[in-house]
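Q: fold the stuff below for me.
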Amino acid sequence: MSAPQWVTPVDPDAVAGTAEALFRSTFGGAADGVWTAPGRVNLIGEHVDYAGGLVLPFALPYVTVVAVRVRNDGILHAVSTHTGESWHGPLDDVAPGHPAGWAAYVAGVVWALRRSGHLTAGTGFDVAVHSTVPVGSGLSSSAALECAFALAVADLAGLPTDDSGRRQLITASILAENEIAGASTGGMDQSVAMLARPGHALLLDCRGGATRHVPLDFDAAGARLVVIDTNAPHRLVDGQYGNRRATVEKACADLGVATLRDVADVDAAVAALSSPAAQRVRHVLGEIRRVREVADLLDRGRITDIGDALNRSHASLRDDYEVSSVELDSAVEAALEAGAWGARMTGGGFGGSAIALVPADRIDAVVENVARRADTAGLPVPQFLHAEPSGSAHRL
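A: As a prediction, this is how the structure comes out:
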C-alpha cells in the first residue's frame, strides 16, 4: 500500500492566478475581478435541510475561483480548468436542462437573477473557473461555483452584498441548482458558502433561514477533523437523492404538516407511516435532535464529546435513510477502529466523503488504517483533506 494521499489546501492567490491566466488565454486582456467561494463539510445534520431541519456545516479551505468580465451582448462564455470544456451561448436560451453539465451552475445563477428582476436581459459575462474543491466528493463544489459567480455578478452589477444581499444570492444559487442543473438539493451548501465565518460552524435553521455561528476550535481541544474522500462515485442527479426528498415530502402530506419540524409526537408519526417512509422520517427527526445536541456541546467547548452523536448519525443514515455505501462504511469503521472519537458519512451519500473526529496524536494512525482497509477490500484509493473552519465567499 502506498502512503495515504493528502490534498493540501492551495493559497487563494495561487488559485486566483490560475483562473486569471485561463481568462487571459481564452478572452484576451484582464478580467474585471476575481472572486472565490469555499467548499463545505457538514459536521452533522444530513438530509434534513429540505425537511425544514437544522444543519451544522462549516466552510473548508478548498475553494472555487472565478475570473469574470462583463459583456453587453447577453452572451455567456464560460471556461474551466477542470474539464477544458467551454460553454458559449445566449443567456436568453438558458432553461431547465440547458446548458448541461457544470455550465448549468454558472448560467443558472444569471437566469435566476434575471427572473427575480435583479439583472437586465442585455448583460452577459466572460467567466474562467478554477477550483481546488474535489469534484464528486460531496464537499459542494457546485455551490462553491454558484456562489463565487453569484457574488461576482452582484459586485459587477452593483447589487447589495451585505448580509441581506447575500441571502438573495443564496436564493438565486439554490434556484440555479434546482431548476437549471436539475439537482433537488436544499439550501445548506449555498448558505454556508455565503455566510461562513472562520473558526465557526454555521447553525442553519432551514425552516426559516435563521443562522447562528457556533464556535469550533479543534486546536484548543487537541482534536482534528479529517475529511475522507472515498473517491467512490457521488451522484445527486441519478434519482436517489430526489427519491429520498420525494418520500419526505409525501410523508409530510400524509402527516398533515408543512415540514417534519412541525411533528409534535415523533413515535406517533413513525407509527402512522409504512416502510420505507417510517424509516426516513425516523432518521430526519432523530438527526435534528442530534444537531441540537452537538451545537449545545460546542457552545460549551466540549468538542471531544460530540463523537457519539456523529456515530449515531452514520448508523441512521446507513440503516434508516439507506444512503451510505460500502466505501463510506469502510472509512467510518476503519477510523473508529484506529481511535477516532466519532465518524460518519457526510453530504448526500451514495459515495462521496466521510468525516472523522480524531485526537491530534492519532491522526496518522487513523488515516493509515482507513487507507489500509480500502486497499485490502479492493476499494478506490481514498484521499484525505484538512477540515479547518474557514471564511465565506469574497472578492480577492
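Q: use CA for all of it now, contacts and neighbours both
A: Fine.
Q: all the strands of the stretch 201-350 of the chain, in order from the start?
A: 211-215, 223-229, 342-346 (DSSP state E, counting those that start in this stretch).
Q: tell me which of these sits nearest to L204.
A: Nearest to L204, of all the strands of the stretch 201-350 of the chain, is strand 211-215, at 4.6 Å by C-alpha to C-alpha.
Q: quick one: buried residues of that closest one?
A: T211, H213, V214, P215 (16 or more other C-alpha atoms under 10 Å).
Q: need the contact list for the first one.
A: If a contact means C-alpha atoms under 8 Å, 6 or more residues apart in numbering, then T211 has L202, L203, L204, D205 as its contacts.
Q: can you lay out the residues you listed as CSV showing distance to P380 and neighbour count?
A: Formatted as CSV, the contacts of T211 follow (distance: C-alpha to C-alpha, whole Å; neighbours: other C-alpha atoms under 10 Å):
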residue, distance to P380, neighbour count
L202, 31, 26
L203, 33, 25
L204, 33, 24
D205, 35, 18
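Q: picking up where we left off before, what's the most distant pair in the buried residues of strand 211-215?
A: Farthest pair in the buried residues of strand 211-215, by C-alpha to C-alpha: T211 and P215, 13.1 Å.
Q: can you put the contacts of T211 in JSON lines and add distance to A16?
A: Formatted as JSON lines, these follow (distance: C-alpha to C-alpha, whole Å):
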{"residue": "L202", "distance to A16": "26"}
{"residue": "L203", "distance to A16": "29"}
{"residue": "L204", "distance to A16": "29"}
{"residue": "D205", "distance to A16": "33"}
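Q: structure for this one too, so we can compare:
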Amino acid sequence: MTDPAGGAPGATADVEHTTTAGTAARATAGTAARATAGFRSRYGAEPAGCWAAPGRVNLIGEHTDYNDGYVLPFALPLHTVVAAAPRDDTGWTVWSELTGDPVEFGPAAADEPGLVTGWAAYVAGVVWALRDAGYAVPGARLAIASDVPLGSGLSSSAALEAAVLAALVDLGGLDLPSGEQPRLARRAENGYVGAPTGIMDQSAVIRCRAGHALFLDCRDDSVEHIPFNLDEARLTMLVIDSRAPHRHADGEYAARRRSCERAASTLGVPALRDVAVADLDDALRRLPDDETRRRMRHVVTENQRVLDTVVLLRARRVREIGSLLTDSHASMRDDFEITVPEIDTAVEAALAAGAVGARMTGGGFGGCVLALVDADRAETVAAAVRAAYAERGFTAPGTVTAIPTAGTTRLR
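A: As a prediction, the model looks like this:
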C-alpha cells in the first residue's frame, strides 16, 4: 500500500477543483493529448494508441491487505496515460514528461531486477514480470503523462504499471486474462522494484468500475463491485493531499507488518483476518505486549469496519458510513500509530467544519485524507482545513472532490 515518493512519473499539481464525470473525461483527454504530443516530439511518429490507468484511494480498510483481509478502494478521475507503438526489435524506450529524458533498455536489463532504476524501473518491472511469466513481450516506444500526484498515497506507481501493462498486452496481442493482470503488476513492483505492496493498489486501478467501490478479499482476490453513488446521497468525497513529507514510511511500514505477523504466529492463525471481532478480547489477552495488542486490534476492527461499510453501501445508506470512516482514523492514529500532525489536523478540521466522516487513507506517515461531506459544503470544509494548516504553519494542502471512476482502459 505504499506509494513511494518519486516512484512513477506524473504531475505534482495542486488540484483544487470539483470533478464531475464530464470534467474527468476532459481531464483524461488532456493527459492523453500531452502523452501523444510527447510521443510525436520524441519519436517523430504517431503512437498506435493511448492507455489510461487511474489513481485510487481506499475508502476504508487500511493495512488489512497483507493480513489477508478486506479493502474497499475506488478509482480516482486522475490518470496516468501511456502513448505507445511497437518497435521492430526487442527493446524498450520510455519517455516521461516529468523528466524529459528517455530511458532505453533491452532484454538483459529487463531480465535482471535492479539494472533499471528510478521511475523507469516500474516500466522495466512490467516487462520483466511478463517475460518471467512466459509472455513474448513486444519491443515498444512509450511516452508517459500523468495527473496522479506523486508521494500522496494515490498509487501513482500502480497507475503507471497498469497503463504500461495494458499497452504491452494490446501491442503484443498477449493472452493475459484481465483477472490475472493485478497480480502480475504487483509482481513487477514487488520483484523488480522491490516495494513490498499488497494486491489492493493494482486491483483497484485495473478492476474498478465507475460509480462503484471495489470490495476485495485479499486472501483469494475475489471482488464485488459495490454501488457508491455520492450524487444520489447528496454527498461529496473530498480528497485532501496533506503535503506532509513522508517520515520513515518504509521502515515503519515494515515494522507494522512484522508486528502483525508476530501476532498471527502467537495466536496460531494463518493471518489476522482469521481473528473475529467476537474473539478479540481473548486474542488480546494472549499477546505478549501492548504494542502488538494495539496493532492486532486495529487490523481486526478495521476488517469489521470494511464489512459494515459494504453492508451500508449495498443498502444505499451512504451517509451512515461516516462514523465508520472516523472510527477507522482513530484506530490508525491510536492503535496502529501511522498518522502525522498534518493528517490529524486535516481530519479534525474537516469534522469540526461539518464533515460526515473523515479518515486518513493510504499506508500512513503522510499522504491523503478522505472527508465525506454534504455536496454544498465541500468548499466550506476545504477552507476550514486550509485555515487550520495556516494556523499551524503547515504547507497548504491540496484538495480535489472525486467521483468513483473506471479502471484501466484503452482510449479511443
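Q: could I get the TM-score for this pair?
A: TM-score of the superposed chains, computed with TM-score structural alignment, normalised by the length of the first structure, equals 0.94; 388 aligned residues with a C-alpha RMSD of 1.7 Å.
Q: before we move on, back to that, just name the most buried of the strands of the stretch 201-350 of the first structure.
A: strand 342-346 (a mean of 31; mean count of other C-alpha atoms under 10 Å).
Q: how about residues contacting that one?
A: 41-44, 46, 138, 306-311, 313-314, 317, 324, 328-329, 332-333, 335-336, 352-358.
Q: in the second structure, what stretch matches it?
A: Residues 357-361 of the second structure are matched to strand 342-346 of the first structure when aligned by TM-score structural alignment.
Q: mean distance of that stretch to its aligned residues in the first structure, please.
A: Overlaying the first structure shows stretch 357-361 of the second structure at a mean distance of 0.3 Å from the equivalent residues (mean C-alpha distance after the TM-score superposition for the first structure).
Q: please compute how far that stretch lies from its chain's middle.
A: Between the centre of stretch 357-361 of the second structure and the centre of its chain there are 15 Å (C-alpha atoms, centre = their mean, to the nearest Å).
Q: if we can go back for a sec, of the strands of the stretch 201-350 of the first structure, which is nearest S173 of the first structure?
A: strand 211-215 (17.7 Å).
Q: where does the closest one end up in the second structure?
A: Counting by TM-score structural alignment, strand 211-215 of the first structure pairs with residues 223-227 of the second structure.
Q: quick one: the matching stretch to the first structure mean distance?
A: Stretch 223-227 of the second structure sits 0.6 Å off on average (mean C-alpha distance after the TM-score superposition for the first structure).
Q: of the buried residues of strand 211-215 of the first structure, just say which sits nearest to G158 of the first structure.
A: T211 (25.4 Å).
Q: looking at the strands of the stretch 201-350 of the first structure, which is nearest to D265 of the first structure?
A: The nearest among the strands of the stretch 201-350 of the first structure, by C-alpha to C-alpha, is strand 211-215 at 25.6 Å.
Q: before we move on, the earlier item: list only buried entries from the contacts of strand 342-346 of the first structure.
A: Buried members of those, counted by 16+ other C-alpha under 10 Å: 41-44, 46, 138, 306-307, 309-311, 313-314, 317, 324, 328-329, 332-333, 335-336, 352-358.
Q: sec struct for the corresponding residue of the first structure for A129 of the second structure, please.
A: Residue pairing (TM-score structural alignment): A129 of the second structure is matched to A112 of the first structure. Following DSSP: H, G, I helix; E, B strand; the rest coil, the label given to A112 of the first structure is helix.
Q: wait, doesn't A112 of the first structure sit right on Q168?
A: No - contact criterion C-alpha atoms under 8 Å: A112 of the first structure and Q168 do not qualify, at 10.3 Å.
Q: neighbour count: the two, which is higher?
A: Between A112 of the first structure and Q168, counted using other C-alpha atoms under 10 Å, A112 has the larger neighbour count: 23 against 19.
Q: measure that one to P96 of the first structure for me?
A: 11 Å (C-alpha to C-alpha, to the nearest Å).
Q: kindly report the same for G242 of the first structure.
A: Taking C-alpha to C-alpha, one finds G242 of the first structure at 16 Å from P96 of the first structure.
Q: for L139 of the first structure, see how far away the counterpart of D290 of the second structure in the first structure is.
A: Here D290 of the second structure is matched to S275 in the first structure, going by TM-score structural alignment. Between S275 of the first structure and L139 of the first structure the distance, using C-alpha to C-alpha, works out to 30 Å.
Q: compare those two (neighbour count), which wins?
A: L139 (28 against 11).
Q: for the counterpart of that one in the second structure, give me its contacts.
A: Alignment note (TM-score structural alignment): L139 of the first structure maps to L154 of the second structure. L154 of the second structure is in contact with D3, G55, R56, V57, V148, G362, G367, C368, counting by C-alpha under 8 Å, 6+ apart.
Q: which SS class is L154 of the second structure?
A: Under three-state DSSP, L154 of the second structure comes out as coil.
Q: how close does it get to R40 of the second structure?
A: When L154 of the second structure is compared with R40 of the second structure (using C-alpha to C-alpha), they lie 29 Å apart.
Q: hmm, back to that, reformat the strands of the stretch 201-350 of the first structure as JSON lines; add distance to H118 of the first structure.
A: As requested, those are exported to JSON lines (distance: least, C-alpha to C-alpha, whole Å):
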{"stretch": "strand 211-215", "distance to H118 of the first structure": "24"}
{"stretch": "strand 223-229", "distance to H118 of the first structure": "37"}
{"stretch": "strand 342-346", "distance to H118 of the first structure": "34"}
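Q: so which of those strands is nearest D11 of the first structure?
A: Of all the strands of the stretch 201-350 of the first structure, strand 223-229 comes closest under C-alpha to C-alpha, at 18.9 Å.
Q: so the closest one versus strand 342-346, what angle?
A: On the basis of axes from the mean of the first three to the mean of the last three C-alpha atoms, to 10 degrees, strand 223-229 of the first structure is oriented at 40 degrees to strand 342-346.
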